[in-house]
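Engineer: What shape does this take:
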Amino acid sequence: MKHGKKYNEAAKLVDRATLYDTEEAIGLVKKTATAKFDETIELHIRTGCDGRHAEQQIRGAVVLPHGTGKKVRILVFAKGAKLDEANAAGADFVGGDELVPKIQNEGWLDFDVVVATPDMMGVVGRLGKILGPKGLMPNPKAGTVTMDVAKAIEDIKAGKVEYRLDKTNIVHVPLGKASFEQEQLKENFRAVIDAIIKAKPSAVKGAYLKSVTITSTMGPGIKLNTAKLMA
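Structural biologist: A predicted model of the protein is given here:
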């Protein structure tokens, strides 16, 4: 894969053979984020899980102490008094059955997170083929299927991020923006790592965190010392 000049310059700062400490890796990722926009800092964790087995799945959510630095658009599926509750709590879009054709037929996807009350999951289920592959399907483990929609909205606006295994058993989580202070990124990083370690399925044998890489949107990957993270 051919990279641009900026990427190549940034890549020279990173020793691919080194497993960095958290502090050093975060300092480096800020240095290598040289794009003209405020890059997102991302964490990629390759696990020893086998997601084909239900007992080795990982899925949950964690509130980043300093948020993601991104405005999150929330869609809430609800009815009755819960519609008013969602509106009052600051949801960007609120509705029920009438949203299904808008998403199915018009391809409307101007939202980042979907929250639903349990009694609306029959309706949301009809959108599974569209929302599922995009990671937008509400899930009780992530706190996005709940009767307490106000709390769900508050948590998401405060910086709650979802984590789950992808098909290659890797977890991808945003940690914030390159413009964040080093200490803010470090605290967000720790919150995510602690949550992932806590979520370790008992069925996993061998190394749980196979590799942990931090990167910016346009920058090179920086590998961390996993042994120190588990200590």
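Engineer: Please make it C-alpha for all contacts and neighbour counts, starting now.
Structural biologist: Will do.
Engineer: just checking, next helix/strand downstream of the helix or strand harbouring N87?
Structural biologist: Using DSSP states H and E, N87 falls within helix 81-89. Later in the chain than helix 81-89, the nearest helix or strand by DSSP H and E is strand 93-95.
Engineer: Where does the residue positioned nearest the centre of the chain sit: helix, strand or coil?
Structural biologist: Of all residues in the chain, the one closest to the mean position by Cα atoms, centre = their mean is V173, 3.8 Å from it. Secondary structure, DSSP: H, G, I helix; E, B strand; the rest coil: V173 is strand.
Engineer: How about the contacts made by K228?
Structural biologist: D21 (Cα atoms under 8 Å, 6 or more residues apart in numbering).
Engineer: er, F180 I mean
Structural biologist: Neighbours of F180 in contact, by Cα under 8 Å, 6+ apart: none.
Engineer: Could you measure from it over to A89?
Structural biologist: Separation of F180 from A89 (Cα to Cα, to the nearest Å) stands at 27 Å.
Engineer: Count the neighbours of I41 for me.
Structural biologist: 26 (other Cα atoms under 10 Å).
Engineer: elements contacting the helix or strand hosting it?
Structural biologist: Using DSSP H and E, I41 maps to strand 40-47. Using 3 or more Cα pairs under 8 Å, 6 or more residues apart in numbering; DSSP states H and E, the elements in contact with strand 40-47 are strand 170-177, strand 209-216.
Engineer: Please generate a structure for the following sequence too, so the two can be compared:
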Amino acid sequence: MKHGKKYQDSAKLFDSLKLYDTAEAIELCTKTAKAKFDETVEVHVRLGVDSRHADQQVRGAVVLPNGTGKKVRVLVFAKGDNIAAAQNAGAEYVGGEDLMHKIQSEGWMDFDVVIATPDMMGVVGRLGKVLGPRGLMPNPKAGTVTPDVARAVTEAKAGKIEYRLDKTNIIHCPIGKASFGCEKLQENFDTLMSAIVKAKPAAAKGQYVKSCVVATTMGPGVKINPARFANA
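Structural biologist: Sure thing, here's the model as predicted:
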């Protein structure tokens, strides 16, 4: 893959083979943000687990202390008193079968997070093939299936992100924007990694955090020394 001049210039800022400590890696990462827009800083963590086994799944959610810098559009499936609770908490869209049909028939996807009360999962379940592949299916582990929709909406708006393994045993998560600066990005990074480390499955053997890389949307990845997570 041929990279552009900005990418190549950014790659010269650091040693691509070196393992950096977190603070230095994040500082170098922010220096690679050369696009005309405020680039997102992402973390990519490869874990020493096998996601094909149910007892080695790593999944959960965490509220980043400084948010993600992204405006989050929330869709809530609810009924009764929960409709007003979700609306008062700031949800953009609240409904039931009407929204389910809108997604099914119109391919409507103008939302970033889906939250549902347990009594609405019969309706939401019919959207599994649409929401599942996009990582939008409500899940109790992520706190997106809950009777307390107001809290779930507030947390989503505040910067709650979900982390989960992909098929190659890697977790990909945003930790903010390049404009946040190193201190805020470091706080978000530490919060995310603490949650991932705590979520280590009992069945996981050997080194848990195999590799960890931070990168901006358009920039090269800076490697973080995984040894700091060795006690996980």
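Engineer: about what we covered before: after superposition, how close is the strand holding I41 of the first structure to the second structure?
Structural biologist: After superposition onto the second structure, strand 40-47 of the first structure sits on average 0.3 Å from its aligned residues (mean Cα distance after the TM-score superposition for the first structure).
Engineer: That strand corresponds to what range in the second structure?
Structural biologist: Mapping strand 40-47 of the first structure onto the second structure (TM-score structural alignment) gives residues 40-47.
Engineer: List the contacts of the top helix by length along the second structure.
Structural biologist: Across the second structure, the helix with the greatest residue count (assigned by DSSP state H) is helix 182-198. Contacts with helix 182-198 of the second structure, where a contact means Cα under 8 Å, 6+ apart, come from 22-23, 26-27, 30, 43, 58, 62, 64-67, 163, 175-177, 229, 232.
Engineer: and these, which of them are in helices?
Structural biologist: 22-23, 26-27, 30.
Engineer: Which two among these are spaced furthest apart?
Structural biologist: Spatial extent of those (Cα to Cα) is set by the pair T22 and T30 at 12.3 Å.
Engineer: For the residue nearest to the centre of the first structure, give me its contacts.
Structural biologist: 42-44, 161-163, 192.
Engineer: try it again with 10 Å
Structural biologist: 41-45, 68, 161-164, 189, 192, 214 (Cα atoms under 10 Å, 6 or more residues apart in numbering).
Engineer: Quickly note the distance from the residue nearest to K71 of the second structure when sequence neighbours are not counted to Q56 of the second structure.
Structural biologist: Spatial nearest neighbour of K71 of the second structure, excluding adjacent residues (Cα to Cα, 6 or more residues apart in numbering): K157 at 7.5 Å. Going from K157 of the second structure to Q56 of the second structure by Cα to Cα gives 30 Å.
Engineer: How about K177 of the second structure?
Structural biologist: Distance from K177 of the second structure to Q56 of the second structure, by Cα to Cα: 31 Å.
Engineer: picking up where we left off before, can you classify the residue nearest to K71 of the second structure by secondary structure?
Structural biologist: helix.
Engineer: do D110 of the second structure as well
Structural biologist: coil.
Engineer: one step back: so for K177 and Q56 of the second structure, which residue has more residues nearby?
Structural biologist: K177 (23 against 20).
Engineer: Contact partners for that one?
Structural biologist: Here K177 of the second structure is in contact with 30, 33, 37-42, 67-70, 184-185, 216-217 (criterion: Cα under 10 Å, 6+ apart).
Engineer: ok so, going back, which of the ones in helices among the contacts of helix 182-198 of the second structure tops the neighbour count?
Structural biologist: I26 (26 neighbours).
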